[in-house]
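[1] 3D, please:
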Amino acid sequence: MKSKFIDAVKQSVKSLFYPQKIDETKISKHAIEIIKVLKKNNYEAYIVGGAIRDILMNKNPKDFDIATDATPEQIKLLFRRSRIIGRRFKLVHVMDGRGIIEVSTFRAKPHNKEVMRNGVTKDNEYGTLKEDAERRDFTCNSIYYNPLTKVLIDLYGGVKDIRAKKLAMIGDPKKRFDEDSVRILRAIRFSAKLNLTIDKNILEAIESKKSQLQSIPYSRLFDEIMKLFLTGHALQSFDLFKRFNLSKYYFPSFESKNPKAQSFLLKGLSDTDDRVRANKSVNPGFLLAVFLWSDVKKLWEERNKTSINTTVALHDAIDLVLAKQSKVFPIQKRVGVTMSEIWRLQPRFSKLHPKRIYRLLGHPRFRAAYDFMLLRDHHEEIEFGLGKWWTNFIVADEHTKSILVKNIKLK
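    Below you'll find the predicted structure:
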């Protein structure tokens, strides 16, 4: 894209082109170097989307995306450590050490619509910066910045909306949701993550279009829903999830009126947010185990009355809950296995016999199951002192461990 095109765009769309004070200490040096290389080879290139949005909101961006008029093949020729990826739309990952910068070619709306099996319209069609900006979903994600010229390009008032703390959509929300219903969940996620008020036009469109989410393949929905709860704003997402009555589609257990069940769920969400803020790993299997625990616990208590022992009762309860959940919103098999193991290990924390203690300690899911047990301990679901004993045992050296095992006596 040459300077003549920029001038034409200025005149035709009355866009906002102006120098903008950006805290460049928050911009990836790797991203700047990529833009320098593209510019040196006579290509236009801009940092776009979430990174610029976050900087304007005084946040520290984690990911940097670059948009350019160079094609994926042209980009790859310029960077030795790069690879072309993507089926829906080809883009390039440019690597530097362990970091990856995503570089994409300006996109345009496809002239011939081709819907893939996952329900998404294939749009592997290149365009201009103006067309690229138009096809992005929210105004706050359609801001372009060139760190070399210090010029910011904002065609749809994203800066103004960020300052007003408003989440607004480019174009008619109903039409944009028809193009891709997953944008409904993205609207909820960005509102929760960025503390932005959802524009009333989007609110109306969500209410009228949310049933379309049921036609989206579960695999794609699962990933998007997990982003709601595993990226540091789980509590806010939970509130919005219930506000838009999405629980009935995915997790009916959210609607439980049991105060203890609600408290357990909210504590699990809060702990997950704390882990994200502390840059600790988060596990979707653990969080889903929290989501469905009230159902498992209720059935476990019922089965305990007729089963030969509590472990068998728990296993029956788990199988029934997972079977029921699969009819509402199936959970990926690998995640379901993690959930099941976390639950099945719970009775073993009460069996404080030397061999069983060390066997449990060596289990691959021990840490997740231990964290889950502490959550239960916080809600007085297990024997008093059990959580403290295990915590002391885990941090102890081998000599102290042996003493703790020999002197097992819960208070």
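
[2] all contacts plus neighbour counts: C-alpha atoms, from now on.
    Will do.

[3] count of neighbours near Cys40?
    Actually, residue 40 is Lys rather than Cys. By other CA atoms under 10 Å, 10 other residues sit near Lys40.

[4] before we go on, could you also do this sequence so I can check it against the first one:
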Amino acid sequence: MLQKSFKRLQQSLKVTPDIYNDKRFGVNKKNISINALNVISKLQKSGFQAFIVGGGIRDLIKGLHPKDFDIVTNCEPEEIRKIFKNSRIIGRRFKLVHIAFSDEIIETTTFRSGKDEDADSIEVNDKGRILRDNKWGTQEEDVFRRDLTINSIYYDPISSEVIDYTGGIKDLKDKKISFIGKAGDRILEDPVRIIRAIRFAAKLNFKIDTEITKAIQIHRQHLLDMPPARLYEEVIKLFLSGHAENSYLLLKKHGVFNVLFPHLQNSYDEYEDFYIEAFRETDKRYISGKTLNVGFLYAILLWPKVAVESDIANHINFKKFYRTIASVMRKQQMITSVPRKFTSFIKDVWMNQIRFSRIGKKSISFTQSLRFRAAYDFLLIRKSIEPKLSQSVNWWTEFKTANYDKKIRLLNTRKKNRNAKR
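    So this is what the prediction gives:
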């Protein structure tokens, strides 16, 4: 099935590429990593083809400064390892080589093939899903193994040639996300391509091709067949790369957010503003270069279910709150696994929400605790849909920055006011 799919692709798409000089797109070679240039140069001097492919050339054409550069070559991994002593072969599903420099790692892959011979190198399951793919081929074959047209453009910075087999240049110009070949077939090969299409549409502010949107509606549930660890990695890319708000809106539009977080669907409308506020703040932190915490992201994503089931907005039942937290975390682990190192952080952020409503002598030590800042930031986001938290937020904002004597005065005043209301 897989080989037939690639054969259809090769028949439907032109084998002769469009070749452009990089001057046509105003490519600035000063924006290319010197390490990437050196790798390409060394491979070519060793008698191999070597190109920049994917996001590196895509961003260069768009006039951007790429953050990293992926290289593709007809040199096989073991041979790359011999040429570059500072490299190592990684991966089983897709074997590739990391060439390490002091300031970056250049990821280098070998052209892959879709030919029938030596099919043992390409492992698929009974649904046609690619499990392992280490059959080497030519550039003409390799292009049909890629998913998005805009990420399937090759660039040789030595000869200054930009090579396009799939209409990726046109899709870049039209600001469109398209798959190479039939969208349904490509998604069945690897359902994570659904998330990739949405992620790049969110990142680049491109529209998604109609054929893809229709295929997503039909095949989105196949995402649940993917390993939870792999979906976890995709969630991180969606929400911690500077386009969290756009990613959320597109995931929701195409019904994919419900698939990744199915137990939240009854809480969406009520917590829409909560998500928007949280993701906007996340994007602001990314743009300003501040650290982003995976645990905080998941605390945001899963909070609506915890809040609704525990009814924390109206009253606090500790046993119910604990049970809800355990249940929500357990269910999510089955879809997008959350590493254990983050689960305690998530639970602390949630549990500390209760401490904001229980002001007393321990409030001073609370402000000095390890997770206070994260819990406070979380409280600020909650305020976006819980106006009654405004008074509490104002009090804690003043309290956390006050010196010890002022903290005592604030606590005494709070106690007097509470007693006066009795």
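
[5] If you drop the residues flanking it in sequence, what lies closest to Val335 of structure 1?
    Gly285 (4.8 Å; CA to CA, 6 or more residues apart in numbering).

[6] could you pull out the strands for structure 1?
    Ranges of strands within structure 1 are 16-19, 45-48, 65-68, 82-85, 91-96, 99-105, 114-115, 121-122, 143-146, 151-154, 166-167, 197-198, based on DSSP state E.

[7] Tell me which of these is the most buried.
    Highest mean neighbour count of these: strand 45-48, a mean of 26 (counted as mean count of other CA atoms under 10 Å).

[8] how close does that strand sit to structure 2?
    By mean CA distance after the TM-score superposition for structure 1, the fitted strand 45-48 of structure 1 averages 1.0 Å away from its aligned residues in structure 2.

[9] related to what we said a few turns ago, counterpart of the residue nearest to Val335 of structure 1 in structure 2?
    Here Gly285 of structure 1 is matched to Gly295 in structure 2, going by TM-score structural alignment.

[10] thinking again about what came up before, contacting residues around the residue nearest to Val335 of structure 1?
    Val335, Gly336, Val337, Thr338, Met339 (CA atoms under 8 Å, 6 or more residues apart in numbering).

[11] do you know how far the match of Gly285 of structure 1 is from Pro339 of structure 2?
    Gly295 of structure 2 is 9 Å from Pro339 of structure 2, where distance means CA to CA, to the nearest Å.

[12] Around the corresponding residue of structure 1 for Gly242 of structure 2, how many other residues sit close by?
    Correspondence of Gly242 of structure 2 to structure 1, assessed by TM-score structural alignment: Gly232. Counted with other CA under 10 Å, the neighbours of Gly232 of structure 1 add up to 24.

[13] which residues does the residue nearest to Gly232 of structure 1 when sequence neighbours are not counted contact?
    Nearest residue to Gly232 of structure 1, sequence neighbours excluded (CA to CA, 6+ apart): Asp273, at 4.4 Å. Contacts of Asp273 of structure 1 were listed using CA under 8 Å, 6+ apart, and they are Leu230, Thr231, Gly232, His233, Ala234, Leu235.

[14] burial measure for the residue nearest to the second one when sequence neighbours are not counted, as a count.
    Once flanking residues are discounted, Thr231 of structure 1 sits nearest to Val276: 6.5 Å by CA to CA, 6+ apart. Summarising burial for Val276 of structure 1: neighbours were counted as other CA under 10 Å, giving 16.

[15] try the one 3 residues further on
    Asn279 of structure 1 is flanked by 10 other residues according to other CA under 10 Å.

[16] ok, now Lys253 of structure 2?
    11.

[17] Quick one: map it onto structure 1.
    Mapped onto structure 1 by TM-score structural alignment, Lys253 of structure 2 lines up with Arg243.

[18] before we move on, the earlier item: run through the residues that contact the aligned residue in structure 2 for the residue nearest to Thr231 of structure 1.
    Using TM-score structural alignment, the equivalent of Val276 of structure 1 in structure 2 is Tyr286. Taking CA under 8 Å, 6+ apart, we find Tyr286 of structure 2 in contact with Leu240, Ser241, Gly242, Leu292.
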